[in-house]
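Student: coords please:
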Amino acid sequence: MKHDLVVLVPGIMGTALTRGGADLWDLTPEAMGGLLRPGRTREALELPRGIGDDDPEPPHALELGRTVHGARILPGLVSTTRSPDLRGLLGIEPERFAEFRYDWRLSNRNSARKLAVFVEERLTRWRETADRQLFPRAGEAKVVFLCRSMGGLVVRYYTEVLGGWEQTRSVATLGTPFSGSVKALRFLTGQVEWVPSPFREGIREVCSTFPSVGQLLPTYRVVVDRQQGRSPLRGRSVEGVDTRTVDDSFAFFREVQDAVAESDALHSRRRRTLIALGGDKHRTDQALSFAAGGRPVFHQDFADSGDPEDRVLPLFGDGTVAHIAQTPPEWPDTGRTVWLDSRHADLVNSDHALKQLRRVCDGLEPAGVLSVGEPVGCEFPDFARAGEPFEVWATNADAALRLRVRRLGEDGTPVVDEAMRHCGGGDFRAELRAEPGRWTLEVYSTARRYSCRDVLLVV
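Tutor: Next comes the predicted model:
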């Protein structure tokens, strides 16, 4: 409703974490060195092992800086492209728009408790101070949440486990891993693609101390076996991952699902509106099996499952979160999710996503499937070395699209623009090089309205 308070909740890397005014998690090529060298910088980046749901003490405690609207990347796990002025594009008045800033390294339970305090203060202020001539119903206002990626898990814990649904009108999520992400397990086992050692190990060692990353481990039936079909990860020993991390991820998601089931039974599913938006065109880790010693082997389909029904499950995703995991598990199928063409990093920039979010903020029903209909999937590297070649691929593409790829600077200015070469079937490829920096890569069509973007870090 147009009298409700709108709250933006970002995901990983969405809040600047600072010390002495320095943004420590702005991972430029220069800053990557801090992950590799023992010392005060690395000590500040990581958390004490076993911190659980608590707050860190110095030297691990960091201050909250601004909400990040520029491009960011945590190589091997997640990236975000430059964000628009969401409030302005959605036509929301400044006084009824708020951004929740939080330490995204910490447990999602911890962040949800802080969100509860934030909502209580901001919603009370809005109800009491809103201009009654402009907002005559502000006294009965609730919250509309706009959530990016992991931010949706923070909001979900707040609304369902902490009872925040009573103050909530609606929740819109963009690429939220409602059942976790296989990519998070690849990240924590040090098997990330593109990122070479020692950067890979430095990132893994630091981020394995983050409860929030552990709570992204997949909880759907993700393990495929040629005899047994599919089974969950719980109870298995995974090389490189503490068993307690796996247990905590399952406990977190189970808390949420139990609370959803109880509240739905007592108060009906209409107690608040939930709209999930996701990407479904891009090759994405879907499943895994185990080699000797508990080392996971990752799959982009369910072909190794012994259950024939598993082999026809929806494939692809947004490049970070699988199709199946972007839908709340209490929904009977993925048909209610609003599917977009964008990758995880760029979902919020989709014209279709913005139209949907505008409807949410205006209290209107979801508009249904918003894909433009192009089946194109894109594959971008996270990481490259300066001066060395890297590849960008487009799949399921039609030659009539006349695809090109360009490299954009921090301000969005194109630096390099090249045609993609046809490699047979629906595959197109381009080979590029870049100087050190953080770049946005964009595959786009010169014949139709199509583009797809992600972020690259070059060192």
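Student: CA only for contacts and neighbour counts going forward, please
Tutor: Fine.
Student: The closest residue to residue 290 other than its chain neighbours and residue 275, how far apart?
Tutor: Excluding the flanking residues, the one nearest residue 290 by C-alpha to C-alpha, 6 or more residues apart in numbering is residue 296, at 4.5 Å. Residue 296 sits 33 Å away from residue 275, going by C-alpha to C-alpha, to the nearest Å.
Student: Please apply the same query to residue 156.
Tutor: Distance, residue 156 to residue 275, by C-alpha to C-alpha: 12 Å.
Student: Residue 167 too?
Tutor: As judged by C-alpha to C-alpha, residue 167 and residue 275 stand 17 Å apart.
Student: that older thread, looking at residue 156 and residue 275, which has the bigger crowd around it?
Tutor: In this view residue 156 and residue 275 are compared by other C-alpha atoms under 10 Å, and residue 156 has more residues nearby, 28 against 20.
Student: and for comparison, fold this next one:
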Amino acid sequence: MTYGGSERTGVSPDATHDAVVVVPGIMGSALRDTTTGRPVWGFRDLGWLRAAWLRGDGMHPLHLDENERSGKYGRIEATELLRFPAWAPFLKGFEPYKDLLTAVDSVAHPKAVLPFPYDWRLPVAVNGAKLADAAHRHLAKWRASAEHACARRLHPDEREARLVFVAHSMGGLVTRAAFAHAASQGSDLALETRAVVTLGTPFFGSVQTAAILNGNHSPVAFLPRCRMQALSATLPGVHDLLPDYRCVDAGADVHRLGPTDVAALGGDKELAREAQAFQQRMREHVPELPGHRAVVGVAQPTAQSLRLDAGVVREQYVAFRRNGDGELARDRDGIPGRHDRAGDGTVYRDAAYLSSTEPIWLPLQHGALAKDSTAIKYVRAVLTEYDQDLGPALGAGDIGLDVPDLVEAGNPWLLRVRSAPDSDRATYAGIRCTIHDADTDRQIAKPALGWHDGDFGARITLRAPRLYRIKVKSGGNAPVTQLVLAVDPADD
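Tutor: So this is what the prediction gives:
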């Protein structure tokens, strides 16, 4: 990999001399048990995924124990950013971060880049404090290097390097918590930062988290979902992702999800209370993120609200709006108005940016926001922009992908392609679908798309138990992708 290189004599490289910090999302860091030395998350052997979720007790080492609940951390340590595809119920697939790390090759030297793996099980505030300290150390080390001195001379005003954070999903919350920690310590982290790029960050939480803590749903994924629920009920990091907006549909009214609600649906009441207090601190006391650009996934079917039915979470693909007075918008009969705002399949669009931020819309699934070529190009553009620029705007697109997160090998299922509600059938012309091995990205099938009882899509049968990557592409747009785990029916 060449950093800041140029093959044309006399042409300066289009690179930044700033220091870059890459912060992954939940489950995006490989973890190791320090007591045994064994990895507990982030394996190359994809067979481990089936064993962990369907047999044995492979997820138990990730559960928070009593020492960790009391703040005594260190049993588990983060070793690196995820390098291989992974999968978890509800959260679907986790793409590796090699493409995002490649995106930051627009720096003067590899020393300018800091990948920041973290123990995503722990509270966001804990990881934010660690990130603030690590970013300060990284900037100081880079500024003191000979490579920085050389690169600095190429900058128009020869200013010192500043920080640029590139954060995916939960990583954006960790980054925001880093600025909160720094502000509470009287640190100058905000002044030392030029830009923050967040990719699919759930600033106001995700309804999907409530579904995870509830653990119910289809029989085909019963055991993996139960194990995910049992794990998540112990993790402060998961509770920090609970929706922080009025999302519980009570018919004539809509209210927030409270700690008692969380306990009733399967979460931990105390962790929910602590998460709610943390979210309130973020709302009331955290300064704006410097130079913030929020890349937001749109057009993908996304849970936006929920109903609680005798302790069971019923996800809803509609959201509620406020009027100009900040009150719940209602129709003439006093019924709250419902609107499908979609999102990236995990985070609905209005929860993925802050009021002070102008969002950049991309028609991508949550995991692909850190991998897709269009998002990668945008990150590069922010890294190499002049100080006074805001970077290029990107279009919204209108192709959505609706697939299950887990299927049985050998059994057919329907892949659905979505478009805008008012689209006619001509909109779907030219859409192509391919199926790939998730580990190698080798194409193994090209299903024919067509109409099935009013839905546009394809009947899919994945023959072998493994992790697959589904790609759907339309015209010149970047493909929409999603990971799907196929399991042996005998494992259920």
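Student: Report the TM-score for the pair.
Tutor: The TM-score (TM-score structural alignment, normalised by the length of structure 1) is 0.86; 439 aligned residues with a C-alpha RMSD of 2.8 Å.
Student: picking that back up, translate the residue nearest to residue 290 of structure 1 into the numbering of structure 2.
Tutor: Aligned by TM-score structural alignment, residue 296 of structure 1 pairs with residue 313 of structure 2.
Student: what's the answer for residue 242 of structure 1, then?
Tutor: By TM-score structural alignment, residue 242 of structure 1 lines up with residue 268.
Student: which residues does the closest residue to its match other than its chain neighbours contact?
Tutor: Closest residue in space to residue 268 of structure 2, ignoring its immediate chain neighbours: residue 233 at 5.8 Å, by C-alpha to C-alpha, 6+ apart. Taking C-alpha atoms under 8 Å, 6 or more residues apart in numbering, we find residue 233 of structure 2 in contact with 213, 239, 266, 267, 268.
Student: so what's the last one up against?
Tutor: With contact taken as C-alpha under 8 Å, 6+ apart, residue 268 of structure 2 is in contact with 233, 234, 259, 262.
Student: What remains of those residues once you look at structure 1?
Tutor: On the basis of both residues aligned by TM-score structural alignment, their matches' C-alpha atoms under 8 Å, nothing of the contacts of residue 268 of structure 2 survives in structure 1.
Student: Just send those residues back as TSV, with distance to residue 417 of structure 2 too.
Tutor: What follows is those, written out as TSV (distance: C-alpha to C-alpha, whole Å):
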residue	distance to residue 417 of structure 2
233	33
234	36
259	37
262	33
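Student: can you pull the contacts of residue 343 of structure 2?
Tutor: 296, 297, 298, 299, 300, 301, 302, 349, 350.
Student: any idea what the first one aligns with in structure 1?
Tutor: Same thing as residue 296 of structure 2. Using TM-score structural alignment, residue 296 of structure 2 pairs with residue 278 in structure 1.
Student: SS state for its match?
Tutor: Secondary structure assignment for residue 278 of structure 1 (DSSP: H, G, I helix; E, B strand; the rest coil): strand.
Student: so it sits right up against residue 346, yeah?
Tutor: No - using C-alpha atoms under 8 Å, residue 278 of structure 1 is not in contact with residue 346; the gap is 10.7 Å.
Student: Who wins on neighbours among the contacts of residue 268 of structure 2?
Tutor: In these, the most neighbours by other C-alpha under 10 Å go to residue 233, 25 neighbours.
Student: And that residue, what's its match in structure 1?
Tutor: Match for residue 233 of structure 2 (TM-score structural alignment): residue 208.
Student: I'm done for today, thanks for sticking with me.
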